[in-house]
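**Q** just coords:
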């Protein structure tokens, strides 16, 4: 009886040891493919290369946090989520940053997202993006962030008509339309009210539309 028990213990230990070896050390359950999901402009191969996971590396021992950190070094990405998909796939789901404005400096156009992060540098600003005019453009500048928040909250019908956005302060945001008209927006408060009022005001002829105080609007 003791011999049989000892044999079963050894057999169990052998099975467990073999299973552990297969999962944690052998290429049997290694990474055979890296699946990239969510990318539209960033090439799949670039993300795979940045992930830096060797083929057949045991899937169970891939450091997901490290892979995520490496992938997030691609500045065009806003987020990345890394998961294991058994038996041999590493799945990386990304969300790309979306440019909402362009900052002109040194003869180049820096495309920035809603958080003030520079996504890429171009020779010419895309016509679809408004040019952002602030004294100290950057994610830590209150005027920049106010202007970007205003841009992000504009209704679709108005977004495509904005040529430039200027912010002298967080409360001093103004919009320049493609037809030359100016909108004094003010601060980031009551954005929905300002947009609603402006929709009707723009049918009236004027050069300047001041909706900084939605309760008392003026046209010039």
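**A** Received the coordinates, thanks. These figures come from a predicted structure and were not determined experimentally.
**Q** Only C-alpha atoms from now on, for both contacts and neighbour counts.
**A** Noted.
**Q** Please, where are all the strands along this structure?
**A** Using DSSP state E, the strands assigned to the chain run over residues 33-37, 77-85, 89-96, 101-105, 108-112, 118-122, 131-133, 162-167, 173-177, 182-186, 208-210, 218-219.
**Q** among those strands, which is nearest residue 3?
**A** Among the strands of the chain, the nearest to residue 3 by CA to CA is strand 77-85 (41.6 Å).
**Q** Buried residues in that closest one, which are they?
**A** For strand 77-85, the neighbour count (16 or more other CA atoms under 10 Å) marks 77, 78, 79, 80, 81, 82, 83, 84 as buried.
**Q** Next, the angle from that strand to strand 118-122.
**A** Strand 77-85 runs at 120 degrees relative to strand 118-122, counting by axes from the mean of the first three to the mean of the last three CA atoms, to 10 degrees.
**Q** Give me the residues contacting strand 77-85.
**A** Contact with strand 77-85 is made by 59-60, 64-65, 67-68, 71-72, 90-97, as judged by CA atoms under 8 Å, 6 or more residues apart in numbering.
**Q** and of these, the nearest to residue 118?
**A** Using CA to CA, residue 97 comes nearest to residue 118 of the contacts of strand 77-85, at 9.4 Å.
**Q** Can you report how many residues neighbour the closest one?
**A** 19 (other CA atoms under 10 Å).
**Q** The structure to be compared is supplied as follows:
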């Protein structure tokens, strides 16, 4: 009777040697996975304790930068940072929202974690470009038309805003169409377009309607500006007109291609 062929002997040999080899390969891999899992768990536990349970990463100080009118104490009080809490758990978005709500003078704020113990508050305050007289006080208006603060003394170099829009007569359509807030923004645009040399002399920005805005300068001089459109062209024209007629008291740049001046 013939014995097993070469192919059969090879198959039997492979079957007898296969399973032990697989077991030898699997055991080191399994041990490695278990060890790595334990290490990761320990690391995660350690990091969690360091961030949340340790005294090494808790809030101990709050620094403030960027203030001009506000004081650091005002900002800290409004921010209400939870000193002593884990630094990682501080709600920076909540602090920012509180500052904006309690201190409208703040235009922008960054709340930054300064590891391992600090919170930094980087503040940008609004800058007034116009003032609205309110009794004996003044309401500050920024370059977006936002009325953000009431002060007892008018800041130097900031012109007054006078809204003399009538709700009846020829000005009524302008008031109904644009509304007071829109007219304030138009006045802000005009104030921002006035040449620097003239801005320092501007005492009042007067709004009668959307396209009837004028400036009252020092020395009793006036400028008819018109609407806020073509602000750059009007600024260039006004600069040239004032140089050409330095003794004039009334300037009209409402149509910048056809300016006029009068009075002496």
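**A** The structure has been received and is ready for your questions. What you see is a predicted model, and the numbers here were worked out from it, not measured in a lab.
**Q** Buried among the contacts of strand 77-85 of the first structure? Make that a ChimeraX selection.
**A** In ChimeraX, this line selects whichever of the contacts of strand 77-85 of the first structure come out buried by 16+ other CA under 10 Å:
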select :59,60,64,67,68,71,72,90,91,92,93,94,96,97
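**Q** Test my guess that residue 101 of the first structure contacts residue 113.
**A** Yes. Counting by CA atoms under 8 Å, residue 101 of the first structure does reach residue 113; the two are 6.9 Å apart.
**Q** Same drill for these two, tell me which one is more crowded.
**A** More crowded of residue 101 of the first structure and residue 113, by other CA under 10 Å: residue 101, with 29 against 20.
**Q** After alignment, which residue of the second structure pairs with that one?
**A** By TM-score structural alignment, residue 101 of the first structure lines up with residue 130 in the second structure.
**Q** now its match: how far from residue 154 of the second structure?
**A** 10 Å (CA to CA, to the nearest Å).
**Q** likewise residue 185 of the second structure?
**A** Counting by CA to CA - residue 185 of the second structure and residue 154 of the second structure are separated by 20 Å.
**Q** same deal with residue 141 of the second structure?
**A** As judged by CA to CA, residue 141 of the second structure and residue 154 of the second structure stand 12 Å apart.
**Q** any common contacting residues for the two?
**A** When contacts are counted by CA under 8 Å, 6+ apart, residue 141 of the second structure and residue 154 are jointly contacted by residue 131.
**Q** and the aligned residue in the second structure for residue 69 of the first structure, how many neighbours does it have?
**A** By TM-score structural alignment, residue 69 of the first structure lines up with residue 97 in the second structure. Residues near residue 97 of the second structure, counting by other CA under 10 Å, number 13.
**Q** what do you get for residue 116 of the first structure?
**A** Neighbour count for residue 116 of the first structure, taken as other CA under 10 Å: 20.
**Q** Could you find the counterpart of it in the second structure?
**A** Aligning on TM-score structural alignment places residue 116 of the first structure opposite residue 145 in the second structure.
**Q** How about residue 128 of the first structure?
**A** In the second structure, residue 128 of the first structure lines up with residue 157, judged by TM-score structural alignment.
**Q** swap in residue 41 of the first structure?
**A** By TM-score structural alignment, residue 41 of the first structure lines up with residue 69.
**Q** Quickly note the distance from the nearest residue in space to its match that is not next to it in sequence to residue 149 of the second structure.
**A** Distances taken as CA to CA, 6 or more residues apart in numbering place residue 125 nearest to residue 69 of the second structure, at 8.0 Å, with adjacent residues excluded. Noted for residue 125 of the second structure: a distance of 11 Å to residue 149 of the second structure, by CA to CA.
**Q** one step back: number of residues surrounding the match of residue 41 of the first structure?
**A** By the criterion of other CA under 10 Å, residue 69 of the second structure has 10 neighbours.
**Q** Look up how far residue 148 of the second structure lies from it.
**A** Taking CA to CA, one finds residue 69 of the second structure at 13 Å from residue 148 of the second structure.
**Q** just residue 182 of the second structure next, same as before
**A** 16 Å.
**Q** Looking at these two now, which is surrounded by more residues?
**A** Comparing residue 182 of the second structure with residue 148 by other CA under 10 Å, the one with more neighbours is residue 148, at 17 against 14.
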